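Asks: Predicted coordinates and the sequence they were generated for:
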Amino acid sequence: MVRWCLACLLLATLAAHHSTDFEVHRNWLAITHSLPVSQWYYEATSEWTLDYPPFFAWFEYGLSRVAKYFDKEMLVIQNLNHSSYPTILFQRLSVIFTDVLFIYAVRECCRCVNGKRGTKEPLENPQLVLSVLLLWNFGLLIVDHIHFQYNGFLFGFMLLSIARLFQKRHLEGAFLFAVLLHFKHINLYVAPAYGVYLLRSYCFTANNSDGSLRWGSFSFLRLVALGFIVCFVSALSLGPFIVWGQLPQVLSRLFPFKRGLCHAYWAPNFWALYNALDKALSVIGLKYKFLDPAKMPKAAMTGGLVQEFQHTVLPSVTPLATLTFTAISMLPSVFCLWFKPQGPRGFLRCLVLCALSSFMFGWHVHEKAVLLAILPLSLLAVERSRDASTYLVLSTTGHLSLFPLLFTAPELPIKILLMLLFTVYSFSSLKAIFRKEGPLLNWLETIYLIGLIPLEILCEIVMPFTTWIVKFPFLPLLLTSVYCAVGVTYAWLKLYISAFAGPPAVRRKKE
């Protein structure tokens, strides 16, 4: 109810606003409604071509069956940037109503959390706190209901699959995740966590007393069952395109490696720090005449367009290099899940680390991808003080890095107010749960997070009113991305340290 009330409020106050992603999904509605399936992944009238897996395309097709009753003009492919009031109303309502799956998934996840029975303090009830952290998640709220996307029901699939694994309903969990992969392929990044956990906890029916595997207990039938689920879902999704010989075309849309290393807005990850260092070295090189200005690349790394560029001083990064870095950064968490199993919570920790590793080192990472780590981490944060500390750093930093998505003047007070309310609740509720275990943040983490306040004032209020910003339009984005990248990197390292430190102490129960 909290999420729906906030969404309806935003619908009423922001009905006239629409982002680039709004036009993306309007165009996909038109493509799936107006063309036969065999032409979906070839249509290129708009620059926003269909680049999600087939299940999402069918989802858009289903929406288009309803959209025609609001405004048929939105379903004409040639009507680029069509944004009538009925079109905006339908798009907004479609996001709100598809959140039903997300709300149900949150309910199931809350049942998997150890709650305090008989407590009279709402802020001390982990299940209630978790429900608010997920339903009222600031990042998901602004990305879906202001900026405009359909992440809510997609995260619903993920959270529901996690809940099913906690409930030892492994085949259901595997099925839901397989379906999710064919809705949005970015979830491939967390597939190693699912694969290793299902292989170890489901295909092996027994363990030794020390936690090691009993190789004689391996069930080939269970492995076949998992393989059948994956193949069945993949056949439903990709089968027609394989028959038509269109699989290479579909894959070329799903994995557009011709795009640059970074998205138009720098995601706060390792490559933001790498780019900033290259920028600083190039400025120093020009000042002291170590570099030739005529030979420097002209592409801007923080402009509004997606484009390729070459680094000036540091080695340029290729897609293969990012894939290698991502795989290497995931391996320790996957090995830990296999050799130091800690049940479903060990799987969840590995999932968060895989998501965060892909965010840190992936190719052309969108800043919104940080939610892939923040939302699952919420489940751990309400049960362990160590994870709560990491969550506060990651969520505060990651959410603030989304601010550049909302760049108009009317949106400034809205995003600040929503961010402030969510952050205050996160800190107060988690502090209440772990009040007997001391402060959640150390002095260094506290100083870093406080530093986000002057950063926001500088980038959102001071710089836009200075004349010299015309010469350095990239500076606000650069400062925001680099500062937030430090916090995300710190949270990633801290989460890895906690994973290898062994199972954390069980949260003390209220006496």
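Replies: Everything's here; your move. Numbering: from 1, shown residues only.
Asks: CA atoms for contacts and neighbours, from now on please.
Replies: Fine.
Asks: and residue 98, what does it touch?
Replies: Contacts for residue 98 (CA atoms under 8 Å, 6 or more residues apart in numbering) come out as 150, 152-153.
Asks: again, but for residue 271
Replies: Here residue 271 is in contact with 262, 360-361 (CA under 8 Å, 6+ apart).
Asks: how about CSV for these, with neighbour count and distance to residue 100 added?
Replies: Shown next, in CSV, are the contacts of residue 271 (neighbours: other CA atoms under 10 Å; distance: CA to CA, whole Å):
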residue, neighbour count, distance to residue 100
262, 24, 33
360, 25, 31
361, 23, 33
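Asks: My read is that residue 159 contacts residue 105, right?
Replies: Yes - using CA atoms under 8 Å, residue 159 makes contact with residue 105 at a distance of 5.6 Å.
Asks: More neighbours: those two, which one.
Replies: For residue 159 versus residue 105, the count of surrounding residues by other CA atoms under 10 Å is larger for residue 159: 27 against 23.
Asks: Please identify the helix or strand for the more buried one.
Replies: helix 151-166 (DSSP states H and E).
Asks: any chance of the contacts of residue 98 in JSON lines, plus distance to residue 235?
Replies: Shown next, in JSON lines, are these (distance: CA to CA, whole Å):
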{"residue": "150", "distance to residue 235": "24"}
{"residue": "152", "distance to residue 235": "25"}
{"residue": "153", "distance to residue 235": "22"}
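Asks: ok, so of those, who is nearest residue 248?
Replies: Minimum distance to residue 248 across those is 25.9 Å, recorded for residue 150 (CA to CA).
Asks: about what we covered before: by neighbours, which of the contacts of residue 98 wins?
Replies: That'd be residue 152 among the contacts of residue 98, by other CA under 10 Å, with 23 neighbours.
Asks: Structure two is appended below for comparative analysis:
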Amino acid sequence: MYGDYEAQRHWMEITHHLPIKEWYRNTSRNYLQYWGLDYPPLTAYHSKLMGWIAHYVNPSWVALEDSHGIETESHKLFMRMTAIFSHLLIYTPGVVLWMSTRHTTISVHPMNEALLFVLFPGLISVDHGHFQYNSISLGFFLISVYFLVLRRTLIASVFFVLALNYKQMELYHSLPIFIYILAVSLRLFYHEREKTIVVDFLLSAANLWKVAFTTVCTFLVVWTPLAFYGDESSAFDALRRCFPFERGLFEDKVASFWCAFNPLVRFTDVNSQMMMKLSLASVVLTSLPSLIILFLAPTSRYLRLSLFIVSLNFFLFSYQVHEKSILLAAVPALLLIQELPLTVFSFLTSACCSLYSLCIKDENEKHFFLFFAYFLYMFTLIPKSEGRLRYLFLLPGLLSFFFNGLEVYGTPPIRFPHIFPYLTALYSCTTFLVDLIYLNYYMIRTYLMASPNWGKPKID
């Protein structure tokens, strides 16, 4: 019944009218099976703010129970404006901050790179067409990365905790950020080591303590209203809602490994507890190489590579994956557009095409042209130094759009009515796996080539 549009509207309704203790709890006034709130408190506070504004403009938009299913043109405009405003208020400043670290002498001009971030059609389609607010958590993430590159780990921790408390899927980025902060806090790999091991140990411990204290305090600031104005179980209710493992291994025809290869192995027939363990093990094992290198050489380049690799691992192998989760790998990919233009070009094209089934579900088939225009724009930015290889990378992208075209214009066999969305997911997953293998190879090769400088990496 309905979709994410109604979910976002309903959360505004619930948070505006009901006390905090009922936000995450099944009650007579909040039936959780009807688009119950399932994101952390920062999303709830944002929904409450939007609900207050909606009630001020038109109370019928968030009237308790009576507003269910409302989709007037005026309300759609309001919802779309809130998404655009969030994009401009949080995500765009994050892009601007990141671009301030770039240089005009690099392969892609900073202005073009900024446009690739801001106009990324996957994010625009999901947030403005599917009515989400991913730009808020991704904006906080970008700001966190900006401060991490500057080695300002305390303020970086604050912004990442905000991102995590807006959408729990920011866990996709948590491992590289944790390893990076740990490595730079230990002071083991830099020229700034003190004369004695004891002094160096104490300084490292102090750095880690400050980061831990800042992180805990930020969590407390976000969660305290829920505990203070709710009751003793309000926080636990929120945690249970944020991790709904009962929903299954994946949703719809998502381009994850488990969905793409499910017809061959039937992962969905395996015990759910076993699949959770297998998913966790798969994510950890495939992430280890990049995390180890990041720990040994905590530089900006390895941080960005690890963020891309680990977030893609999470998307491919984690439990309970949605199509829009690919955005969590797309933004780290954009951070590498200068170093790996062809790989990023290939990945972002497949990422957009993997979202097209979601566009069709929302009756946004015309987003195909948005994706294709971005594809052509990206291609024009690939440095000519890549030679004829850049033309070779056109073929996988065009094939992605071919599968998208089949979803709209193709007539599936009666026996396999969902074959075209599945083919899109399978093809996208395959390209993701190829990109993942190459990224690991590139990161390991780059690290080994710099082996004479082990222990004393430069900050780039």
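Replies: Nice, I can see it. All values derive from a computational prediction rather than experimental measurement.
Asks: Now do the same for residue 83 of the second structure: helix, strand or coil?
Replies: Here residue 83 of the second structure is helix, with the state taken from DSSP: H, G, I helix; E, B strand; the rest coil.
Asks: how near is the aligned partner of it in the first structure to residue 495 of the first structure?
Replies: In the first structure, the residue paired with residue 83 of the second structure is residue 95, using TM-score structural alignment. Separation of residue 95 of the first structure from residue 495 of the first structure (CA to CA, to the nearest Å) stands at 32 Å.
Asks: More neighbours: which of those two?
Replies: For residue 95 of the first structure and residue 495, the more surrounded residue by other CA under 10 Å is residue 495, and the numbers stand at 24 against 19.
Asks: Which position in the second structure pairs with that one?
Replies: Match for residue 495 of the first structure (TM-score structural alignment): residue 439.
Asks: isn't there a helix covering residue 48 of the first structure?
Replies: No - under three-state DSSP, residue 48 of the first structure falls outside any helix and is assigned coil.
Asks: got a list of what it touches?
Replies: Here residue 48 of the first structure is in contact with 23-24, 27 (criterion: CA under 8 Å, 6+ apart).
Asks: That one and residue 232 of the first structure, how far apart?
Replies: For residue 48 of the first structure, the distance to residue 232 of the first structure - CA to CA - is 30 Å.
Asks: sorry, back to before: pull up the aligned stretch in the second structure for the helix holding residue 159 of the first structure.
Replies: With TM-score structural alignment as the criterion, helix 151-166 of the first structure aligns to 134-149.
Asks: chain center to the matching stretch, what's the gap?
Replies: 11 Å (CA atoms, centre = their mean, to the nearest Å).
Asks: Can you give the contact residues for it?
Replies: 86-87, 90-95, 97-98, 101, 123, 127, 153, 155-160, 162-164, 166-167, 170, 181, 299-300, 328, 331.
Asks: ok so, going back, just checking, which helix or strand succeeds the helix holding residue 159 of the first structure along the chain?
Replies: helix 170-181.
Asks: what's the angle between that next one and helix 151-166?
Replies: 160 degrees (axes from the mean of the first three to the mean of the last three CA atoms, to 10 degrees).
Asks: once aligned to the second structure, how far is the helix or strand just after helix 170-181 of the first structure on average?
Replies: Sequence-wise, the next helix or strand downstream of helix 170-181 of the first structure (DSSP H and E) is helix 191-198. Its aligned residues in the second structure lie a mean 1.0 Å from helix 191-198 of the first structure after superposition (mean CA distance after the TM-score superposition for the first structure).
Asks: Which strands and helices lie in contact with helix 191-198 of the first structure?
Replies: Packing partners of helix 191-198 of the first structure (3 or more CA pairs under 8 Å, 6 or more residues apart in numbering; DSSP states H and E): helix 170-181, helix 319-339, helix 343-361.
Asks: What count of nearby residues applies to residue 438 of the second structure?
Replies: 14.
Asks: Can you name the helix or strand that it falls in?
Replies: helix 419-449.
Asks: one step back: and the helices and strands packed on helix 191-198 of the first structure as TSV, adding distance to residue 405 of the first structure?
Replies: Output for those, formatted as TSV (distance: least, CA to CA, whole Å):
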stretch	distance to residue 405 of the first structure
helix 170-181	25
helix 319-339	24
helix 343-361	17
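Asks: Serialize the contacts of residue 271 of the first structure to CSV and add fields for distance to residue 238 of the first structure.
Replies: CSV is the format used below for these (distance: CA to CA, whole Å):
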residue, distance to residue 238 of the first structure
262, 29
360, 30
361, 28
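Asks: mean per-residue distance, the helix holding residue 438 of the second structure to the first structure?
Replies: Mean deviation for helix 419-449 of the second structure: 1.7 Å (mean CA distance after the TM-score superposition for the first structure).
Asks: Using the three-state scheme, assign the spatially most central residue of the second structure.
Replies: Among the residues of the second structure, the one closest to the centroid is residue 328, at 2.0 Å (CA atoms, centre = their mean). Following three-state DSSP, residue 328 of the second structure is assigned to helix.
Asks: That one and residue 310 touch, don't they?
Replies: No - using CA under 8 Å, residue 328 of the second structure makes no contact with residue 310, being 10.1 Å away.
Asks: shared neighbours, those two?
Replies: Common contacts of residue 328 of the second structure and residue 310, defined by CA under 8 Å, 6+ apart, comprise 172-173.
Asks: Compute the distance between residue 59 of the first structure and residue 89 of the first structure, please.
Replies: As judged by CA to CA, residue 59 of the first structure and residue 89 of the first structure stand 18 Å apart.
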